[in-house]
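In: Just a sequence and a predicted model for now, questions to come.
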Amino acid sequence: MADFDVSRTELSLAVSLTLFAGSCFAPLMGFLIDKFPVRNIICLASLWMAIGYLLLGQVASYWLFMAVLIPFQGLAWLGVGPLVHTKLMVNWFTRNRGMALGIAIMGISVAGVMTPLLNAYLAQTIGWRGSYQIYAAILVLLVIPLTLWIVRQKPQDIGELPDGDAQSVGNHVPVAPPVELGVVATYKEFLSSKAFWSVVLTFGLMNGVYSAMATHLPTYVTSELDLELYDGALLLTVAGGFAIGGKIVFGWMMDRLAAKITVMCGVVAYLASTLLLIFVEAYFGLLCAAAMFGLGFGGMIPVRSVLISRLFGVAKFSRVNGLLSFFIAPATFWVLITGAIVDATGTYGTAFKVWFVSFLLAGVVSLLVKLPDRQDAVA
């Protein structure tokens, strides 16, 4: 904002368009993930993201920044983010799928704990441009080699079955692979499913608010509460820490409890967090709000993946997951909406109230629709 002399709304627009661009291409990426080796996709996406970071370190204007950020970060994230992580987990796990998804995606929250404070330090020492060069080096020198060394598409590639069972397990009954429909018929099946649209509506209402919180919370505490940048970074670190716990706890709940109960617990965590942001300005209250926000956000990631794997099965998982990401793409504009509300009203209070209403509606939808439990899962 300082270097390019832009407002919150303009900065939020860059973030929202980046997330939106990725969501629009998610159906295509989902199709590719179901058809091609995941590690090849991760490596190509990491290289694309690294090129983008190198270019971002050279841009000299806000519009050039957007022109690089949107195609590189927006598209590369599809190939290194949850779409590929979740595909691997549904391939490798069946009875422990919820817990596996929670642990696997936990890496995002580990980064959420570590990087806000690290980013604040780097920004104030070598600048944001230099930070992007470091990120590019990490992708090329660490992420790509580790991916080639470790990642395998499915357990059968190393002589195992899902959940770590050996091929020789006597009580294993081979399951015939599902009949594969044509491309049009497959997507028609998704779009004609009431359960699919209920998941779209529920998670569309919740999905983008965490990005808005991560983008705006440091600005809120430094502009309205007269706190320091590191105070805002610490709040994001706390949110990331609780998101780690949320992934594991909610993943465990999905393996053992009713799906509706699990989803409602996440909604309650979101509502409690937003109420604290509306009514509390003391820093301890903000820490509690960040913790509840992180818990709900972290928990809903494995929950969503388990739900759609139960609805449509493993073979179609990435395609329906990509299509779901496309339909909840409008939620990415929560970042922009929040910035616009604050610029118009001069306060974050109104934006927090809008967040609360969104979570409340998500809770109502979750209560009204049927969510698939473990016994309802499609093979």
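Out: Happy to help now that I have it.
In: For the rest of this, base every contact and every neighbour count on C-alpha atoms.
Out: Will do.
In: Helix or strand next in line after the helix or strand residue 302 falls within, which one?
Out: Secondary structure from DSSP states H and E places residue 302 in helix 283-312. The first helix or strand that comes after helix 283-312 along the chain, using DSSP H and E, is helix 317-327.
In: just how off-centre is that next one within its chain?
Out: Distance of helix 317-327 from the chain centroid (CA atoms, centre = their mean, to the nearest Å) equals 13 Å.
In: That helix - contacts with which helices or strands?
Out: helix 8-24, helix 26-35, helix 82-92, helix 194-207, helix 283-312 (3 or more CA pairs under 8 Å, 6 or more residues apart in numbering; DSSP states H and E).
In: mind running it again at 7 Å?
Out: helix 8-24, helix 26-35, helix 82-92 (3 or more CA pairs under 7 Å, 6 or more residues apart in numbering; DSSP states H and E).
In: chain center to the following helix or strand past that helix: distance?
Out: Per DSSP H and E, helix 317-327 leads on to helix 334-345 as the next helix or strand towards the C-terminus. Distance of helix 334-345 from the chain centroid (CA atoms, centre = their mean) equals 21 Å.
In: between helix 334-345 and helix 8-24, how many degrees?
Out: On the basis of axes from the mean of the first three to the mean of the last three CA atoms, to 10 degrees, helix 334-345 is oriented at 160 degrees to helix 8-24.
In: List the buried residues for helix 334-345?
Out: 334, 335, 336, 337, 338, 339, 340, 341, 342 (16 or more other CA atoms under 10 Å).
In: Please, which helix or strand holds the residue lying closest to the fifth one once chain neighbours are set aside?
Out: Going back to what we said before, that points to residue 338. With CA to CA, 6 or more residues apart in numbering as the criterion, residue 338 has its nearest non-adjacent residue at 5.7 Å, and that residue is residue 351. Element membership for residue 351 (DSSP H and E) is helix 349-368.
In: got another, please set it beside the one above:
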Amino acid sequence: MYKGWWIVVTHFVVMFFAVGFYQYSLPLLFPAVIEHFETDAATLNMLLTVHVAVGLLVGPLAGPWVDGWSAKGLLAIGVASFAIGVAILGLAPDVWLFVVGGGLALGVAGTLCGPMTGSAVVSRFFTASRGRALGIASIGTSAGGFVLPPLVTASAASIGWQPTVWVVAGAMVAIVLPLVLFRFWNTPEDAGTEIERAPAGVGGVVDDHAAMSTREILTHRAFWLFTIPLALFISVYTSTLFNLGLHFTDRGLEAGQIAAMMSLAAASGVAGKLGFGEVADRVPLKLAFIAAIAATAGALVLLLVEPGVGVLYGTMALLGVSTGGLLPVWNALVPRLFGLANFGRAMGWMGPVIALTTMSVYPAVGLVRDATGSYAAVFQGDLVALALAVALVIPLQEGRA
């Protein structure tokens, strides 16, 4: 087997646990956490704020290290940080240690376990099938989101939410960390193999970009035309997913129904990742990005009209397909705009823009819900943000930065 596929497998497993728990499963525990600490949604949403604030600092620092030091070393640090952060959530004696301590460690993990490290290395091993490889690797988020929510929900009902998160922390140490240490390499040369070559007659991704300075990246028009819409989109879909557990609880749905809907969104993300991953090798990527934004807007409209349970399942499927398509498109577009030599640096500086955007969104979402008793006004604001994202991304020109 080509060793590049071990990179894909490792990236898959890291995302399975990191995103499958933090994004899809942890929100299902929030009603129990609110009751345990006698707190509110606005306070718990500060966990997200701390998380992205840390990313604001870590991304620009770690980005050049991905290009010049060791993506493997950074990924190992990220996995360890995730295990520590999840353990803190279960050990915290009060809500502020839960929010601040957990947010700090998980913020480091969120940056180092994400596409800045894993997708950078996948892109180094693959050329003609880069989009496909990135799509398969990113399925880890959907697989984790499908498998973990019902397991976490059942475990919390059986042994409590705190022992449940300790089990997740243990799995990161026992399963994920060894895979990173022994089946993940920085380059094809480190793995004793060569970069995937395009078959005769098949055009691969030509990378003729020279190394760019931070100034050159930040002053390039393409950086802002892509990063600002990306930040708006990520703010909308992450805040939506993070609060759907409370939204559906407010609507009177049972825990089992909510877990099933979250799992459906994750499973539908598999179709989005595979589909958009194949598209990433064939069509202008900004069109795929706009399609994902439009599908997310459609899901928000359905959430606004508060349909019956049956339609909600369809809404979650649509949301899963649209958000699932983001990762392969994002990860394929960065090297197309800036080149493999600048992947980590460009991704690292996208982080602060995304962080500054999301930091203002997450607390506001909780405050609006607590003040109005619903998320209707939040969904309306999300639609405006997505319309702005489309308007900004339309002028983006793909190709050499």
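Out: Done, it's in. All values derive from a computational prediction rather than experimental measurement.
In: Overlay them and tell me the TM-score.
Out: Once superposed, the chains reach a TM-score of 0.90 (TM-score structural alignment, normalised by the length of structure 1), with 365 aligned residues with a CA RMSD of 2.3 Å.
In: just to revisit the earlier point, in structure 2, which residues correspond to the helix holding residue 302 of structure 1?
Out: Per the alignment by TM-score structural alignment, helix 283-312 of structure 1 matches residues 309-338 in structure 2.
In: mind listing the helices in the stretch 51-200 of structure 2 by residue range?
Out: Here the stretch 51-200 of structure 2 has its helices, by DSSP state H, counting those that start in this stretch, at 71-91, 95-112, 118-125, 130-159, 161-171, 177-182.
In: now the helix holding residue 302 of structure 1 against helix 82-92, angle please.
Out: Here helix 283-312 of structure 1 runs at an angle of 50 degrees relative to helix 82-92 (the same axes, to 10 degrees).
In: ok, average deviation of helix 283-312 of structure 1 from structure 2?
Out: For helix 283-312 of structure 1, the mean distance from the matching residues in structure 2 following superposition reads 1.3 Å, by mean CA distance after the TM-score superposition for structure 1.
In: Single out the most deeply packed of the helices of the stretch 51-200 of structure 2.
Out: Ranked by mean neighbour count, the helices of the stretch 51-200 of structure 2 are led by helix 118-125 with a mean of 26 (mean count of other CA atoms under 10 Å).
In: And the contacts of it?
Out: Outside helix 118-125 of structure 2, the residues that touch it by CA atoms under 7 Å, 6 or more residues apart in numbering are 4, 7-8, 11, 130, 134, 186-188, 195-196, 331, 343-344.
In: Give me the neighbour count for the corresponding residue of structure 2 for the residue nearest to residue 338 of structure 1.
Out: Applying TM-score structural alignment, one finds that residue 351 of structure 1 aligns to residue 378 in structure 2. Residues contacting residue 378 of structure 2 under the criterion other CA atoms under 10 Å number 21.
In: wait, doesn't residue 378 of structure 2 sit right on residue 366?
Out: No: using CA atoms under 7 Å, residue 378 of structure 2 is not in contact with residue 366; the gap is 9.3 Å.
In: relative to helix 334-345, how tilted is the helix holding residue 351 of structure 1?
Out: Calculated by the same axes, to 10 degrees, helix 349-368 of structure 1 forms an angle of 140 degrees with helix 334-345.
In: Show me what helix 349-368 of structure 1 packs onto, helices and strands only.
Out: Contact analysis of helix 349-368 of structure 1 by 3+ CA pairs under 7 Å, 6+ apart lists helix 194-207, helix 259-279, helix 334-345 as its packing neighbours.
In: quick one: buried residues of the longest one?
Out: Burial within helix 259-279 of structure 1, assessed by neighbour count using 16+ other CA under 10 Å, is assigned to 259-260, 262-274, 276-278.
In: And the residue mapped onto residue 127 of structure 1 from structure 2, how far from residue 258 of structure 2?
Out: Per TM-score structural alignment, the equivalent position to residue 127 of structure 1 in structure 2 is residue 160. From residue 160 of structure 2 across to residue 258 of structure 2, the span is 18 Å (CA to CA, to the nearest Å).
In: How about residue 346 of structure 2?
Out: The spacing between residue 346 of structure 2 and residue 258 of structure 2, counted by CA to CA, is 37 Å.
In: what about these two, which has more around it?
Out: Comparing residue 346 of structure 2 with residue 258 by other CA under 10 Å, the one with more neighbours is residue 346, at 28 against 23.
In: List the contacts of the more buried one.
Out: residue 217.
In: can we see that at 8 Å?
Out: By CA atoms under 8 Å, 6 or more residues apart in numbering, residue 346 of structure 2 lies in contact with 63, 214, 217, 334, 338.
In: Kindly report the same for residue 393 of structure 2.
Out: Residue 393 of structure 2 sits next to 225, 226, 229, 286, 290 when contact means CA under 8 Å, 6+ apart.
In: Was I right to think the second one contacts residue 396?
Out: Yes: counting by CA atoms under 8 Å, residue 226 of structure 2 sits close enough to residue 396 to count as a contact (7.0 Å).
In: And residue 231 of structure 2? What does it align with in structure 1?
Out: In structure 1, residue 231 of structure 2 lines up with residue 204, judged by TM-score structural alignment.
In: Give me the distance between that match and residue 329 of structure 1.
Out: 8 Å.
In: Kindly report the same for residue 200 of structure 1.
Out: 10 Å.
In: Also residue 218 of structure 1?
Out: 24 Å.
In: ok, residue 204 and residue 329 of structure 1, which is more surrounded?
Out: residue 329 (24 against 21).
In: Mind telling me what the more buried one corresponds to in structure 2?
Out: Match for residue 329 of structure 1 (TM-score structural alignment): residue 355.
In: Ok, residue 362 of structure 1 next?
Out: In structure 2, residue 362 of structure 1 lands on residue 389 (TM-score structural alignment).
In: which residue sits closest to its match, ignoring its sequence neighbours?
Out: Residue nearest to residue 389 of structure 2 in three dimensions, not counting chain neighbours: residue 229, with 4.1 Å by CA to CA, 6+ apart.
In: which residues sit in contact with that neighbour?
Out: By CA under 8 Å, 6+ apart, the contact list for residue 229 of structure 2 reads 386, 388, 389, 390, 392, 393.
In: Buried subset of the residues you listed, written for ChimeraX?
Out: Filtering these down to the buried ones (16+ other CA under 10 Å) takes a single ChimeraX command:
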select :386,389,390,392,393
